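1. here you go, sequence then predicted model.
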Amino acid sequence: MSDTAFDIVVVGGGPGGYVAAIRAAQLGLKTAVVEREHLGGICLNWGCIPTKALLRSAEVHRMMRHASDFGLSADNVRFDLDAVVKRSRAVAGQLTKGVTHLLKKNKVTVFDGHARLKGGGALAVTKDDKPVADLTAKHIILATGARARTLPGLEPDGRLVWTYKEAMVPPAMPKSLLVIGSGAIGIEFASFFHEMGAETTVVEVMDRILPVEDPEISAFARKAFEKQGLTLHTATQVKALEKGEDSVTCTLEGKDGNTAKVTVDRVIVAVGIVGNVEDIGLETTKVEVDRTHVVTDDWCRTAEPGLYAIGDLTGPPWLAHKASHEGVLCVERIAGVADVHPLDTRRIPGCTYCHPQIASVGLTEEKAKAAGHTVRVGRFPFMGNGKAIALGEPEGLVKTVFDAETGELLGAHMIGAEVTELIQGYAVAMTLETTEAELMHTVFPHPTLSEMMHESVLDAHGRAVHF
């Protein structure tokens, strides 16, 4: 066992933790990371990255099935599920090795084990209940992340009822599947399994799917998904799961009280997350926990001096890029970097990598009005864009929301091909406090999907050219 003093110790090596550690090391601070499982965290190992690899396989599979639409032929299209999963795991493994290399390159000390606060800037690191190290630090950053939420009576068992982990390494493709929850995680898994041939049902307790998105985008998505053949139940709860030998019978209850039973091969539970606040020694601190998440101020400080928290352990939005940004601003504030600003969560883009893709940033039209803004809204359909038609992706919509008095861009909401790449244009515009005037005067390249971003802005003033 070793005893070591550091300027900063980061607890958790996910996209918030490892980025914070690297930035701290760049700033000349003696830094350590404690990680109990895999560097890269859930995002690189069981979340953002491997799911995108699975969805890419589904996308290629879909394109092959529709090869004739492009004047091509692909006979007897099939897939090898083991190979699809193996590729996904290899992608995750490659990136985890990359994180290990980056930490070593930046001279960050990595401890393999579980960290527990002892008070007074001290931590004990253990592995398999055996002591690894006693650490002290002037500043400790908690980046322990979160895990899948479970509901009473709907607990995953790893065989018939899955969390995201089991859903990413299925031993066989189920013929039928029910997904509980229609947020980004639920919809992405529904999209993957449906594209690969599973009869897929999604159940959402709210009155619309993708409830954090603009209602207009949610409605567009619902039509697109149902056209593809997904079954969607909104304003519906899963009241019970009755497990058979190799199937699950799900009791669904609508808000009118009527019930129905659906029998499927497998169930995926995707009903949100809970913060990993247990067994890290928070009881030795003044830290406040609100519904499993640590409360912080604008600089990621907790109520305990010298103790900080970032990422999924803290408040929404629970996104990897938010965690990384928090890690950087937290460390830079500690180091006294001059040009550091609190994070404005309204400017954080969110993406869902289903088909069609969905992306948004800022306020929805509904929330903008509720906040007291008089709004001006622009829309442009993919059908009016030459590149979208050439790609064979004519279904989609770009929607922009402006303050009618100041011209401020309040929000942007998109559904369609590659919108997860396009949304950053609006995110940059919001960060620069760009108004509709600058966006209208910006020259967009042709032919590109990005032209729709321009046309949507023009439409807010009744000036759209191609629709």
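-> Alright, I've got the coordinates.

2. can we go C-alpha only for contacts and neighbour counts from here?
-> Fine.

3. from memory L95 sits against L44, does it?
-> Yes: with contact defined as CA atoms under 8 Å, L95 counts as touching L44 (6.8 Å).

4. could you check how far D134 is from A25?
-> 20 Å (CA to CA, to the nearest Å).

5. please identify which of those two sits among more neighbours.
-> Neighbours per residue (other CA atoms under 10 Å) separate D134 from A25, with A25 holding more: 22 against 18.

6. quick check: that one is in a strand.
-> No: counting by DSSP: H, G, I helix; E, B strand; the rest coil, A25 is located in no strand; its state is helix.

7. what sits against it?
-> 31, 106-108 (CA atoms under 8 Å, 6 or more residues apart in numbering).

8. got those residues as a markdown table, with distance to T285, secondary structure and neighbour count columns?
-> Converted to a markdown table, those look like this (distance: CA to CA, whole Å; DSSP: H, G, I helix; E, B strand; the rest coil; neighbours: other CA atoms under 10 Å):
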| residue | distance to T285 | secondary structure | neighbour count |
| --- | --- | --- | --- |
| T31 | 22 | strand | 27 |
| N106 | 30 | coil | 16 |
| K107 | 29 | coil | 16 |
| V108 | 26 | coil | 22 |
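
9. comparison target, given below:
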Amino acid sequence: MAHHDLVVIGGGPAGYAAALYGAGAGLDVGLVERHKLGGTCLNVGCIPAKELLETAAVFRTIGHAEQFGITTSAPVVDFAKSQVRKQSIIDTLVGGLGSLLKGRKVTVYDGNGSLQADRSVQVRGGSSGDIDLTGDHVLLATGSAPRTLPGFDIDGSIVMTSDEFLSLDRIPESAAIIGGGAIGCEFASMLIDLGSEVTLLEYLPRLIAGADIDCSKVIERSFKKRGMAIKTGVAVTGHELQPEGGTRVSFGEGETVDAEIVVMSIGRAPVTHGLGLAATNVQVDGRGFIVVDENLRTAEPNVFAAGDVVDTAQLAHIGFAEGMQIIKQILGEPASPIDYNTVPWCIYTHPEVAFAGMTEEQAKEAGFDVVVDK
């Protein structure tokens, strides 16, 4: 049985940030990853999305070249080739991360990690074989997976989540995007720029509901100007596959839209299945998040949790901050709780959106005297 000062379960931003910071400070660190190093952000999130958004941006720019006095032929997108470039970028970054971990002498275990009693961790089902570990401290950083709606079985060709969408080798003629948050708006912006007919369906009264209402208005106005159909304040009730291909999505009060693909972008759920926990004091709330205090400690002594598996904003830079804050505690360094009210957000639509802190509405609700300058 191998022993480490710290065992990290999960190799995404929170996990690898903690592993690198801890190992750099002299801790003996073991990191367990069941899939690929880098987690959602690097493999099926931030990085691939930004590469494909850049493809759309280049296509959009070339399409307006004549306005700048540049004569070109009509641009054609080879989306499969763009996917090759995307995967090359991912592979390079994953390889670089592996080299960083190796350079810091972090022991990486391939397999599913589950927490048992007394901070022991079982590693099963991977190329590392069946291994049992123990740690003075354990960090649970198993990340998240896309949420879906009842009745929408993911087949990867017509009905898909962000995971499958980011591996498409074609530009669909039409798409129904379910969810008008950051992910849904980025995908919708990408597809409309690439020439797809896009319908964006959102349950809440406006797009990007977490941003200031002025941001939502700018995005909605831009989307509509580019030909996108936007339906806010509507519930999606189901879909029916069509004999000629694609599917018909039902929403609102008897409305429907036909689309070649449907993309579920209604948020992400924490991944705790298979993590063990039954023999520990670690608690999970009603939505599946691991319960932690302001210092990211669980109810099990010396067991922490961070990243998408806890109920904080699911952003890579928050994962980094949480992982590093945990290491500071382990090292006995000053570690103030993270102020989540000042975290910056960036949404890579066209136009891009960025914000931090309270919205105007939130500030007024909190009792502040708000002055708006535009």
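-> Perfect, thanks for sending it. Computed from a prediction, not measured in an experiment: that's the story for all the values here.

10. common neighbours of L95 and L44 of the first structure, please.
-> Listed contacts common to L95 of the first structure and L44 are nil; contacts here mean CA under 8 Å, 6+ apart.

11. follow-up on the earlier one: make JSON lines from the contacts of A25 of the first structure and add distance to A21 of the first structure to it.
-> Formatted as JSON lines, those follow (distance: CA to CA, whole Å):
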{"residue": "T31", "distance to A21 of the first structure": "6"}
{"residue": "N106", "distance to A21 of the first structure": "9"}
{"residue": "K107", "distance to A21 of the first structure": "10"}
{"residue": "V108", "distance to A21 of the first structure": "7"}
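
12. could you see which of those carry over to the second structure?
-> With both residues aligned by TM-score structural alignment, their matches' CA atoms under 8 Å, the contacts of these that the second structure also has are 31, 106-108.

13. between which two of those residues is the distance greatest?
-> The most widely separated members of these, counting by CA to CA, are T31 and N106 (9.5 Å).

14. list the contacts for L135 of the first structure?
-> With CA under 8 Å, 6+ apart, L135 of the first structure has these contacts: 3-6, 122-125.

15. S157 of the second structure in helix, strand or coil?
-> coil.

16. what about the counterpart of it in the first structure, distance to L103 of the first structure?
-> Using TM-score structural alignment as the criterion, S157 of the second structure maps onto R159 of the first structure. Per CA to CA, R159 of the first structure is found 36 Å from L103 of the first structure.

17. the two: which is more packed in?
-> L103 (22 against 15).

18. settle this for me: R301 of the first structure is touching T314, isn't it.
-> No: between R301 of the first structure and T314 there is no contact under CA under 8 Å: 10.6 Å.

19. could you pull out the helices for the first structure?
-> Secondary structure of the first structure, counting by DSSP state H: helices at 17-26, 41-46, 48-65, 81-105, 164-168, 184-195, 215-228, 320-335, 365-370, 386-391, 419-431, 436-441, 451-459.

20. of those helices, which is nearest L307 of the first structure?
-> For those, distance to L307 of the first structure was read as CA to CA. The smallest value, 10.7 Å, belongs to helix 320-335.

21. okay, and the closest one goes to which residues in the second structure?
-> Against the second structure, helix 320-335 of the first structure falls on residues 316-331 (TM-score structural alignment).
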